[in-house]
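> next comes the sequence, and after it the predicted model I'd like to discuss.
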Amino acid sequence: MMTKAEIILVEDDPDDVYLFMSACEHLEPQPHVAVLGNGAELMQLVEQEDCRDKVILIDLNMPLMDGLETMAKLNAFPEKDTLCFIGFTTSSNQHDVKRAYELGAKSFISKPGTLVEMIDLLQTLSRYWFKFNRFYKEV
C-alpha cells in the first residue's frame, strides 16, 4: 500500500518549479507538494512541524542559504538522522555529491530536463519512498 506522498521542494527557479509541478499532475496518486524558495524557509518549516515522513528535495544553488548550507543546518535538529533530505540539482560536481552525503543527504539526484524524464523520476521516487520505504517516527 502506498501512503500519500508528501514532498517538500526547496527550489528558487520558477521554471524548475513549473516542470516539477507539471510532472506531479501526471502521477497517481498526486503527491502533496510544498514549494519553498530557499533554505531559510525550510529551516522555519522544520522548526514548526514534524517533517520526518516527508521527502525534502533541496536544490544546491539558491539565494540566502544554498542547499549545502541548508543541509549543514539540518544537522542541528535532534531528528536529523530521520529526516529524508535529498540533493536535487543540475550539478554533477563530485565535490557537491560527496559533501551532500557527508551532510546526511539520503540521495543525490540530477534534475531531469524534460517533462517525460521528470514524470519517470517522480514515479520512481514516490514508489520507493512512499510505498516500500518506512519512515521512523517515535510512537
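Ah, there it is. Numbering: from 1, shown residues only.
> going by C-alpha atoms from here, please, whenever you check contacts or count neighbours.
Will do.
> strands of this structure, start to end?
6-10, 32-36, 55-58, 84-89, 107-110 (DSSP state E).
> got CSV for those, with mean neighbour count too?
Below are the strands of the chain laid out as CSV (neighbours: other CA atoms under 10 Å):
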stretch, mean neighbour count
strand 6-10, 22
strand 32-36, 15
strand 55-58, 25
strand 84-89, 23
strand 107-110, 16
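> turn those strands into CSV, columns for distance to residue 133.
What follows is the strands of the chain, written out as CSV (distance: least, CA to CA, whole Å):
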stretch, distance to residue 133
strand 6-10, 13
strand 32-36, 17
strand 55-58, 11
strand 84-89, 11
strand 107-110, 14
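> looking at the ones you listed, which is closest to residue 134?
The closest of the strands of the chain to residue 134 is strand 84-89. By CA to CA, the value is 11.0 Å.
> the closest one - contacts with which helices or strands?
Here strand 84-89 touches strand 55-58, strand 107-110, going by 3 or more CA pairs under 8 Å, 6 or more residues apart in numbering; DSSP states H and E.
> below is an additional structure, to be compared with the one above:
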Amino acid sequence: MATILMADDDEDDRLLACEAMGEAGLSHDLRFVADGQELVDYLTRGGAYAPPAAAPRPAIVLLDVNMPRMNGWEALVSIRRHPELKGLPVVMMTTAWTDRDVRRCYELGANSFIQKPGSFGELVRILENVDRYWFGTVSLPGA
C-alpha cells in the first residue's frame, strides 16, 4: 500500500477525495496537509512531522495550486530545491487554469497537471487513472 499525500486547503475536497478513493476501491494510505508550508514541513520532517511515523514518505503528491500561506507553485519550487525530493512525483491540481498555468507547472518541475473535476464521478475516474498510471504503469523508486 502506497502513501499518497494530498495538499489542499479545502476540507470538502479532502473529504471527497477520501470518499472517491473508497468508491474506486483504492486502498492507498491517503494523507492530507492543508497548505504548501505544511506540505514542505511534512516532506522535510519539520515541526510536528519530525517523527518518521508522523510522515511516511509518499509515493506521490497531489498538490492544489491555490492555497494559503504557501501556494502550490511556491511549494513545488521548494520541493524541487531539496535534492532528496527532486524525484518525488508531484501532480498539480486546480479548478481554474490557463494554458500559461499548465506551462508554468511543467517548467517548475511538476510531473503532471490535472484540472480538478466538477463532479464526484469525475473525481473517482481521475483517481482511478492516477492509480493506474502511477502505481500500475510506471516504475517508482523504492517500489
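Arrived safely. Every value quoted in this text rests on a predicted model; they were computed, and no experiment measured them.
> hmm, back to that, now render the helices and strands packed on strand 84-89 of the first structure as CSV, adding distance to residue 84 of the first structure.
Output for those, formatted as CSV (distance: least, CA to CA, whole Å):
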stretch, distance to residue 84 of the first structure
strand 55-58, 5
strand 107-110, 9
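> out of the ones you listed, which is closest to residue 76 of the first structure?
For residue 76 of the first structure, the closest of these is strand 55-58, at 16.2 Å, according to CA to CA.
> returning to that earlier point: what about the strands of the first structure, which gets the closest to residue 69 of the first structure?
So among those, strand 55-58 is nearest, using CA to CA, at 10.6 Å.
> now the closest one on the second structure. Mean distance?
In the superposition against the second structure, strand 55-58 of the first structure averages 0.7 Å from its aligned positions (mean CA distance after the TM-score superposition for the first structure).
> can you list contacts of that strand?
Here strand 55-58 of the first structure makes contact (CA atoms under 8 Å, 6 or more residues apart in numbering) with 6-11, 39, 67, 83-89, 129.
> corresponding residues in the second structure for it?
Matched against the second structure by TM-score structural alignment, strand 55-58 of the first structure falls on residues 60-63.
> how far does the matching stretch sit from the chain's center?
1 Å (CA atoms, centre = their mean, to the nearest Å).
> likewise stretch 14-23 of the second structure?
14 Å.
> what's the mean distance for that stretch versus the first structure?
So stretch 14-23 of the second structure averages 1.2 Å relative to the first structure (mean CA distance after the TM-score superposition for the first structure).
> and that stretch, which residues are buried?
14, 17, 18, 20, 21, 23 (16 or more other CA atoms under 10 Å).
> same question, stretch 113-121 of the first structure
115, 118, 119, 120, 121.
> so how far is that stretch off the chain centroid?
Chain-centre distance of stretch 113-121 of the first structure: 16 Å, with CA atoms, centre = their mean.
> what's it aligned against in the second structure?
The aligned range for stretch 113-121 of the first structure is 118-126, by TM-score structural alignment.
> quick check: the residue nearest to residue 118 of the first structure when sequence neighbours are not counted vs residue 49 of the first structure, distance?
Spatial nearest neighbour of residue 118 of the first structure, chain neighbours left out: residue 112 (5.4 Å); criterion: CA to CA, 6 or more residues apart in numbering. Taking CA to CA, to the nearest Å as the measure, residue 112 of the first structure falls 29 Å from residue 49 of the first structure.
> who has more neighbours, the two?
residue 112 (18 against 8; other CA atoms under 10 Å).
> tell me how far the most centrally placed residue in the first structure lies from residue 66 of the first structure.
Centre of the first structure computed as the mean C-alpha position; nearest residue by CA atoms, centre = their mean is residue 57, 1.4 Å away. Going from residue 57 of the first structure to residue 66 of the first structure by CA to CA gives 13 Å.
> same question, residue 56 of the first structure
For residue 56 of the first structure, the distance to residue 66 of the first structure - CA to CA - is 14 Å.
> and if you look at residue 55 of the first structure?
Distance from residue 55 of the first structure to residue 66 of the first structure, by CA to CA: 18 Å.
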